[in-house]
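*Asks:* Below are the sequence and a predicted model for it; my questions follow.
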Amino acid sequence: MEKIIAGATVQVNDEGYLTDHHQWNREIANEIAEEEGIELTERHFEVITFIQDQYAAEVPLTIRKIGKSGIVDIKEFYQLFPNGPLKKASRIAGIPKPVSCI
């Protein structure tokens, strides 16, 4: 389905994840984050970039893998993206919900 985010018409699924990650940009990320109650900082974008790179490399994402990445530890990951960090970070990053997320 179509949704207007940050003035752009994008394709999203019924959970609000972009279905075409090529439509993603920082303005869209900021608006999705705002919906999630998160104000993005450069630190958030460092984690988001890592998640996008892993997705592009077809590496399955898990909270544990992100915690061992050297980019962010699990505690900080939960602080940056509270209450479901991998689901929220993936949605903000413009990628599909990871299989490891319920």
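*Replies:* Looks like it arrived, so ask away.

*Asks:* C-alpha only now, for contacts and for neighbours.
*Replies:* Fine.

*Asks:* Let me know the secondary structure of K3.
*Replies:* strand (DSSP: H, G, I helix; E, B strand; the rest coil).

*Asks:* At which residues are the strands of the chain located?
*Replies:* With strands called from DSSP state E, the chain shows them at 2-5, 8-11.

*Asks:* ok, and here's another one to check against it:
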Amino acid sequence: MQLHIHGRDIALDKDGYLINLEDWDKEIANTIAAQENILLTPAHWEIIALLQEFYREFELSPAMRALVKYTEKKLGTEKGHSIYLLELFPPSPARIASKIAGLPRPTNCL
């Protein structure tokens, strides 16, 4: 699979995740989000940045439980719960947000 943006072909795996994390930029994120029927708001970007921080720290994409805990630790209890994340990235926040953030698919997400 490929994504074609401004004359660039971006390689994707069979599930639509970036193959080369270095290809990621905000325009790619917006394109992938649109494919998931999500219009990115500042709240989305906050979680995307948090996911990328998690990936730099642990070298993996978080599963849902880890994402909730990390969000709670970094952004507080108001945002660190599954319902908040589900409202932003339905139907699977860890999987969808990781895809938009340019990260690999979390290993234990269906």
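*Replies:* Alright, I've got the coordinates. Keep in mind the model is a prediction, meaning the values are calculated, not measured.

*Asks:* What does the TM-score come to for these two?
*Replies:* After superposition, the two chains reach a TM-score (TM-score structural alignment, normalised by the length of the first structure) of 0.89; 101 aligned residues with a CA RMSD of 1.5 Å.

*Asks:* for the strands of the first structure, which one ends up most surrounded?
*Replies:* strand 8-11 (a mean of 16; mean count of other CA atoms under 10 Å).

*Asks:* what residues are up against the residue lying closest to D20 of the first structure once chain neighbours are set aside?
*Replies:* Leaving out its chain neighbours, the residue that sits closest to D20 of the first structure by CA to CA, 6 or more residues apart in numbering is Q11, at 6.7 Å. For Q11 of the first structure, the contact set (CA atoms under 8 Å, 6 or more residues apart in numbering) comprises M1, E2, K3, L18, T19, D20.

*Asks:* okay but the fifth one is in contact with P96, surely?
*Replies:* Yes. If you go by CA atoms under 8 Å, T19 of the first structure and P96 touch, sitting 6.8 Å apart.

*Asks:* So those two - more neighbours on which side?
*Replies:* Comparing T19 of the first structure with P96 by neighbour count (other CA atoms under 10 Å), the higher total belongs to P96, at 20 against 17.

*Asks:* List the contacts of the more buried one.
*Replies:* Neighbour list for P96 of the first structure: Y17, L18, T19, S90 [criterion: CA under 8 Å, 6+ apart].

*Asks:* What lines up with it in the second structure?
*Replies:* Matched by TM-score structural alignment, P96 of the first structure corresponds to P104 in the second structure.

*Asks:* any idea how far I96 of the second structure is from its match?
*Replies:* Relative to I96 of the second structure, P104 of the second structure is positioned 10 Å away (CA to CA, to the nearest Å).

*Asks:* likewise N30 of the second structure?
*Replies:* Going from N30 of the second structure to I96 of the second structure by CA to CA gives 12 Å.

*Asks:* which of these two has more neighbours?
*Replies:* Ranked by neighbour count (other CA under 10 Å), N30 of the second structure and I96 place I96 first, with 23 against 16.

*Asks:* Quick one: residues contacting the closest residue to the more buried one other than its chain neighbours.
*Replies:* Spatial nearest neighbour of I96 of the second structure, excluding adjacent residues (CA to CA, 6+ apart): F89 at 6.0 Å. For F89 of the second structure, the contact set (CA under 8 Å, 6+ apart) comprises I38, I96, A97.
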